[in-house]
Structures are given as structure tokens and as C-alpha cells.
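J.: No letters, just coordinates:
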């Protein structure tokens, strides 16, 4: 996946997150070299410039002798590699490296061409830094995690090489690479920036896309299982309100149910006037989530193409300007929006599960078992879904409203973007588990309507599940069924099976 700095589309970051190898457009090299030359020219003037020949943070007023500049850059990398906790997923670490590569290649960071080439070679040869995921407050950049990434470039710390964890120096050697000697400004350029938070947020966004697509299908299946109406999906209703996502979700649900014999049976002898909100208000809730996802994706696409280290080098004037592009507030806001969206997607799904297991609402056998009492059926899977939804509610509290002063009050307001972004993948997986339980429950409910069949796409989705999980006649060990259903959600198989939906062609965001 070739990266053209400053104009990389979201689809390229999605491809990299899914395993494509990032390479840099060679046309970026002149700007990179000009930026490095500008740093040399600044040093030749003998002036004190932050990050090049001074200390860092609160120590910015301390002037560093020319003979110590290489040591200065090495020291900042080693001292800032102070992360803790489990390492970030290797696939997300690769995405972070690609984001850093594209940012440095804008030609405003003052790094050597050799530094760019080493990052690119590590990606090509599957050398992935082991990066503890905790320790960033999202300003001044993601210092700790990016420092752990950078230590590997100088042969320190740990890395995976072709999936095997080992000392960084060994990983580089096995890949035929040599550690880097950092030049002036390079250590700071590599560890300053928002690439950790942005990578985590993008990984979360892409996971949420898959869950969203699956939830549309399981929502339609649940509507069928409850013999719900598709009248709430009439386009005239949604045109009067005007929200794009809402109208698109209604179109998709209507298409999913088109041609269903179960749906046709609703119009005959059904005394229910209106369905519960969990069925009737799917376009309003899921559509709002889709609009929020798209808004967040715009912010993240801009951030992914931006330059967020400090100071920034302007070769055309020979200036090094100190600012605050490392402050990750845009990423924090985007992550908070995504957290609320995935929380609501899972919450609505759990309400549909609860509706299906309640015979007073669904008019199906209690807990979706033919022999309630002797069998508990879907009683406890619904409890599990409720537990996961409540966990996501607790995690959805906005991270961006928190701040804590750091670096002796020099960095006195921070974004907490790393916290906000890091939770997203786990929240998406919690929601995927909930959607997986709904998938099982809705398919079970539709089984009770035989010989009536659902629509062609929904029957395809049910057949996909039934190839892995048989109908639940009597109680059995439930966890393996849930694991198989969950795999179909996170792998995107359910969305692929039903095919393209009106208004939701291609990538959602």
C-alpha cells in the first residue's frame, strides 16, 4: 500500500490494518532531505532551538553542547520508554508505524532519509516493536508508546520478528537490518506525535464498522423472529426527518426483509399496533451511530495525514517553529464519539435479545426453548449480553473531559486520547459478542415459524449460522455456540453473505 504523505485515504489505512504492507511514495524523498538539511543549517547558526540543542519539556531552557547532541536524542528515547501493561496488538503497532512514516515524510520533522528507510524496511520485513499500551496522556504526544517503538530502531527493547518475540537487536539482525544512529531532532520527532492514539482509534473504527454491519442483519433477523413490521422502515418517514444515516439504515433493513413470507404473515391477523422501540427505532438509533462514525472518520483521516510532532521544520525559511500539534484533542473527541456509538449499537441489540426471550413480547416460547422449565434455553446468554452492555456503558464515559498536569506543570492540559482510543477495540469486541448472541437468538426464533421462510438475504444469513450451530432443541453446552457466532461477526462473514445493501455500498466510512 503506497503512501503519498498528506493525502492517504482512509481505505489505505483500513488495508494496512488488515495486513497490507505500507511503502512510501519515492516522490516524498526530496522533502525529507530538505528538512534534514534545514536542521543542519539551524545548528550551524549556533542558536538555541527547542528539541535540537536544548533539553525537553520543563528542561527546555537547558542548552546542550554540540558534542552531546547525539546523546541527547538517544537519552530522550530511552528515558521516555516508560510504558506499562500488555503490548498493543502487532497489527495496530504496524498501523502506528505506517502513520509515523507518513507523518515524517511530510518533510517538516527534520529526520534523515535513513530513518525513513529503516521504518519502511521494518514494515516490509515484519519487524514489529513490542509497545506497552499504557502510559500516554495524549499530550505532549504519545510519548511513552512511541518511545518504545523508537527504541527498536536503535536496537533496544523488544520486537516481534515474523511473529516471534525477541530482543530488538536480534530482530533487526534476523531481518538483515542495522540499528540507527539518531541525528539531531530525530529522537524527538519519532516519539512526539499522536500516532499511537490515532492507530488505536482507527483500529477501533474499523472493528466498529464490522459490528455495525452485522447488527443491521441481526436486527432484521430479530424483527422477523418477532414477526415485527417493516412499516417503520418506510422511506417517507425518514425523508421527513432528514438524517442521512437514518434513511440509509431504513433502506438497508427494508431490503433485508423484502420478499419475506414471515413478514407477509404479519399483515394477517396480528393485533399488535406498534413494535417495541428496539425494533421500530432501529433506523433512528443505528442511523445516528452511522452518522457519528462517519464524522469521527473524517477527523481521524485528517489526523492520520497530519504532522503532529514539535518543533516543526520549515526548510523554505530555515525556521523551527514550536507549537502544539502533538495535543491529541481531535483524536480524543473522535474516540469518545465512537465509544458512544458502539455502546448504543450493543445496547439496542441486547434489548432485542431480551424481547425475544420474553414470551409476552415476542409471542415465542419462553427463552426460545421448546420445553421451557426443563430447559433454560437462552436465559443466561441474555444475562451475558446484559453484562457486556453494562461494561461498555461504564467504558463509554468521555475520556476527553479528563486532564491531569504533567512535566512539572509545563504540560498542564492533556487530551487522554490514548485512553479513549485504546478502549475502542475491546468495546467493539464486547458488542460483537452481544450481536453474536442476538444472531443465535434470532435464528432460533425464526426456526419456530417453519415452514414460513424469511427473505433471501436473511435466509442466507441463517444458513451461514446453521452450518456452524444447529437449532437448540434441548439445553447443551452453550459457550461453543457463542464462540462460533462471534467469529462470524468479527470476521465479517455475515455481512459478506447478505451482500451489498442500499445506501451502504462499500466501506461505511
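T.: Structure's in. What do you need? Fair warning: this is a prediction, and the values are worked out from it, not measured in the lab.
J.: contacts and neighbour counts: CA atoms only from here.
T.: Noted.
J.: all strands of the protein, in order?
T.: All strands of the chain, identified by DSSP state E, fall at 2-3, 23-24, 84-87, 127-129, 132-134, 158-161, 164-167, 312-314, 319-321.
J.: what does the second one rub up against?
T.: What that stands for is strand 23-24. 1-5, 101-102, 120, 124 (CA atoms under 8 Å, 6 or more residues apart in numbering).
J.: what about 6 Å?
T.: Residues outside strand 23-24 that contact it (CA atoms under 6 Å, 6 or more residues apart in numbering): 1-3.
J.: this is the other structure I want to compare:
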């Protein structure tokens, strides 16, 4: 992947490409047309300034200080001061992968030519990505109407101050730039505002969270398939005709995917001892997972627009040679998508918890209580505390936060979204869910083993094999924290779902 290059135009960046650059080391190249746009936009800003037009953040202050004039001889000092004064974020740091996503998203939106930034500074984002320079970026402190408190730390690294990583090693930003063969930038008019004022933190981190949710849903479908076999459950809710009658695309997709996983399974065999309907946590799984898939389509649509459009104020309109104050940093539309996803994932979590509880209940499985292999083994009794406590966190995190804001900056900035926090709490929900689904998977493979001599589906057979290669049958009581961490790491590894997809010929 390191040899792959993503060409940036400002208008065609995909969520998949963001992941390729941020996580897999793909290189970045800016199109020649985009470079020319940057040059033309910079010249227009100078032309307007020379005509004595007041330009926010160029020859005026920003925020409440918009009424203050900035003279030409103070441009460099003012923009350096702007970077310094906006560095107010607090830890924890965003990961290297996340910061790379932030750099990429901001670079792409700069290429639209709506800021008037120096082309050399815009291209510094590309050089940082390609040479492995990653600014240290505290990820808390932004209210989400442009992530100014956090993105200022990228500007700090660009001028050779603060800290950065070079090829994964943390050091001073000045040293990191030197090792990469880069000189610190010299800030000019409007450069400081262009660096700090965008939603690149929430959008960059948001793209990676969306990619993780897509993988999580495939995992959730797979784990449910194992649990259905562990329960000896009913397949009737997967009947494609029922989904044709109620044509919500997400549930039909999950139902089809689950059917692929369990194709050839013993649970299709007629069994008069089996109840005609299972508990809703089993019966409605495809529908619940499908609801998240449908919500995700909304979010992906608007997040893709976000990373391919300008969120700058003021907005330079190059073809009409004017600059307009606006509110394009407003992100309510796609931040609401993350809030919706958080609520939807809480349903996935609750259903998984209930399935796991049912798998420990001999009244439902007709197996032993807590899936114990013998009377003198406690098995999965206490583990219920662990996954239900994780679900309680998810329930709390799924509460909306986008409406919690103050009126700031002389009561001019009286709306906000808390978009970085909304994205970050969704990220935490996803991580908790991996543990919860992992614990469900531990129960499902144990139930499968206790049934003995049964035929698994094409996909579930592969999943069972991968899990059992690292986590043996629960034959006697042991430290389950170790098992929980192992199953979490199995599910988190892209190879898990990738190998299963190959087994069922989905790619």
C-alpha cells in the first residue's frame, strides 16, 4: 500500500482513500490544476487587500477581534500570534493515524482555493504526510464550529514549535522537520486562520470511525450467525421474501450476509423440539444491524461532501473575484448522523448482551447453565458483569451531546456542535462493542462445542476455526480476562472477517 498514490483535486477524495493514506501509508499527490487554483486564490487575496477591502483574518482580527485592523508590516507576527493564542487544546493526543487523516482532509479542502493560503503552506500538509512528519495534536478543546483549539497545534509544528512524530518517533517539531528535510514555514497574511479554522479534526477522525463501523457491522453479522448456531435457532427471520415485503435495504443486506455465513448449517434441518420463534434479540438481529447500515448511508453521504468542500470563513469565490463572510463551518447535518449512529449502535449492543445472557440460560439452549462443561466448573457466570457494564457505558455515550454549548467570544459565537467529542464518543462505542461482541462469540463457540457432532455453515465454520486456534474450549475455570482480550484482538484484526468473506466467496 505504501507504493499507492492518492491524487488530490479537492473534489474527489473518498472515505476509503482517507483510510489508505492514514492507516496504510499511501502517498499523496496534488493535481497540477489544484496547485494553480491555490496560486490564483492567493493572488486574488492580495489584489483585494491592495484595494483596501477589509478581509476577515487577513487584514482584520478574528472572532470578537474582527473589528481590529492588521497592518501589512505585522502580518507575520500577527499570524504567529494567532497560532500561539489558539493552542488551548488538552490531552489525550490523537493517534498518528488520526492526525494523518486530519492532515489529508484539510489539505484536500484547501485545494478548492477558498482560503487564499500560501500554496507552499498548503503543500506542507502533503510533505508531512509523505515524509512521515505527524504533529502532536491534543484532541480535546474544540466546540466544533471549526476545530481551532486543536488544529492550531498543526500550525505550531509547521513553524517548528511544539512536538511532532517523525517516522513514529516523538521529538521536537523542529527536529522532526529537519530529519524530514523540511524547513519551518514562514506565515503570511491569512495563513494562520486557514490553518486553524476548519473542521478537519472531527471530519478526519470521523472518517476513520465510519470505516470502523462498516467493519463492525460485518463482525456483528458474523458473531450473530455463530450465536444462532449455538442456540440452534430459527432461520425464518432471514427469509428473503420477508425482506422484499419490507424493503429496508440495510436489513435485507444483513439478512443476506448472515444467510451466506450459515449456508449448509445444521440449523436448517427440521426439528420439532425447536421453538417456532426465538427471542427478539435473535429474531430481529438482521433488522437491528440493518438499521445501523441505513443510518450509516446517511452519514457517509454527508461526510463525503464535508471532506470535498470548503468549510472556510470567509469564503473566497475565485471565479467571481470576491470574498464572502459565511457560516460554512457549520456541521450540524453530519454531526447529527454520528449522534444517530451512536443510538443505533446502542441497540446492537443491547441485543448482543441479551443473546449472550440467553446462551447462558439452559431454558433457552437446553444445554448446561452458563455453558459449563461439568458440574464442578463455574464457566460464564461472572462474565455477565463485564459485558453489561460495557453496555452501560454505551448507553451513556449514546446520549446526544451536540446541543450542549455556550455562547462565546462576546456572545457572537452562540452556536456549536461539539463535533470532535461526538465523533470521539462514537469511537468509544465502537471499541466497547468489539469487546461485547467478542464475549458473545466466546459463548457461541462454547455452545457449539457442547452440541457436539453438528455441521456448521460455510462462514461460521471458518470463524469457529479462527477463534478456536487461539482460544481453547472452556474445559475448566481460568482467567477469562485473557480470553476476553484475545477475542477482542481477533475481531479487531481485519484478517478475521477477510478470511470469512473468502470462505463464503463474498470477495
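T.: Sure, I can see it. Worth saying up front: this structure is predicted, and the values here are computed from it rather than measured.
J.: Mind checking the TM-score on these two?
T.: For this chain pair, the superposition-based TM-score is 0.96 by TM-score structural alignment, normalised by the length of the second structure; 501 aligned residues with a CA RMSD of 1.6 Å.
J.: who's in contact with the residue nearest the centre of the second structure?
T.: The residue lying closest to the centre of the second structure (CA atoms, centre = their mean) is residue 209, at 0.9 Å. Contact analysis of residue 209 of the second structure by CA under 6 Å, 6+ apart lists residue 427.
J.: which residue in the first structure lines up with it?
T.: Matched across to the first structure, residue 209 of the second structure falls on residue 204, judged by TM-score structural alignment.
J.: Please report how far its match lies from residue 163 of the first structure.
T.: Note on residue 204 of the first structure: its distance to residue 163 of the first structure, by CA to CA, to the nearest Å, is 22 Å.
J.: Near the closest residue to residue 226 of the first structure other than its chain neighbours, how many residues? Count them for me, please.
T.: Closest residue to residue 226 of the first structure apart from its sequence neighbours, by CA to CA, 6 or more residues apart in numbering: residue 362 at 5.0 Å. Neighbour count for residue 362 of the first structure, taken as other CA atoms under 10 Å: 24.
J.: The second structure: which residue goes with residue 362 of the first structure?
T.: For residue 362 of the first structure, the aligned position in the second structure is occupied by residue 365, per TM-score structural alignment.
J.: Over to residue 255 of the first structure?
T.: So, by TM-score structural alignment, residue 255 of the first structure is matched to residue 260.
J.: How about residue 460 of the first structure?
T.: So residue 460 of the first structure corresponds to residue 462, using TM-score structural alignment.
J.: could the contacts of strand 23-24 of the first structure go into CSV alongside distance to residue 305 of the first structure?
T.: Output for those, formatted as CSV (distance: CA to CA, whole Å):
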residue, distance to residue 305 of the first structure
1, 15
2, 13
3, 10
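J.: What about these, which one has the most neighbours?
T.: Highest neighbour count within the contacts of strand 23-24 of the first structure, by other CA under 10 Å: residue 3, with 22 neighbours.
J.: That one matches what in the second structure?
T.: By TM-score structural alignment, residue 3 of the first structure lines up with residue 8 in the second structure.
J.: tell me the contacts of its match?
T.: Residue 8 of the second structure neighbours (CA under 6 Å, 6+ apart): 30-31.
J.: Could you measure from it over to residue 35 of the second structure?
T.: Per CA to CA, residue 8 of the second structure is found 10 Å from residue 35 of the second structure.
J.: now do residue 174 of the second structure
T.: 26 Å.
J.: same deal with residue 256 of the second structure?
T.: From residue 256 of the second structure over to residue 35 of the second structure (counting by CA to CA), the distance is 46 Å.
J.: Check residue 224 of the second structure too.
T.: For residue 224 of the second structure relative to residue 35 of the second structure (CA to CA), the value is 49 Å.
J.: hmm, back to that, excluding chain neighbours, what is closest to the match of residue 255 of the first structure?
T.: residue 504 (6.4 Å).
J.: Can you get me a residue count around that neighbour?
T.: 18.
J.: And for residue 358 of the second structure?
T.: 20.
J.: got it, and residue 505 of the second structure?
T.: 11.
J.: With adjacent residues omitted, what lies nearest to the alignment partner in the second structure of residue 22 of the first structure?
T.: Residue pairing (TM-score structural alignment): residue 22 of the first structure is matched to residue 28 of the second structure. Among residues not flanking residue 28 of the second structure along the chain, residue 6 sits closest, at 4.9 Å (CA to CA, 6+ apart).
J.: for residue 243 of the second structure, same thing?
T.: If the residues on either side of it in the chain are set aside, residue 243 of the second structure comes closest to residue 252, at 5.6 Å by CA to CA, 6+ apart.
J.: what's around that neighbour, how many residues?
T.: 23.
J.: thinking again about what came up before, ok, which of the strands of the first structure comes nearest residue 112 of the first structure?
T.: strand 312-314 (12.9 Å; CA to CA).
J.: which other residues reach stretch 411-428 of the second structure?
T.: The contact list for stretch 411-428 of the second structure (CA under 6 Å, 6+ apart) reads 143-145, 202, 206, 209, 335, 342, 402, 405, 407.
J.: same thing but at 8 Å, please
T.: 63-64, 139-140, 142-145, 147, 201-202, 205-206, 209, 330-332, 335, 338-339, 341-342, 394, 397-398, 400-408.
J.: and if you look at stretch 389-408 of the second structure?
T.: The contact list for stretch 389-408 of the second structure (CA under 8 Å, 6+ apart) reads 143, 335-336, 339, 342-343, 346, 349-350, 353, 413-419, 421-422, 425-426, 428-429, 432-433, 436.
J.: Which among those count as buried?
T.: 143, 335-336, 339, 342-343, 346, 349-350, 353, 415-419, 421-422, 425-426, 429, 432-433, 436 (16 or more other CA atoms under 10 Å).
J.: Which ones among those residues lie within helices?
T.: When these are checked against helices (DSSP state H), the matches are 335-336, 339, 342-343, 346, 349-350, 353, 419, 421-422, 425-426, 429, 432-433, 436.
J.: Right, I'll leave it there.
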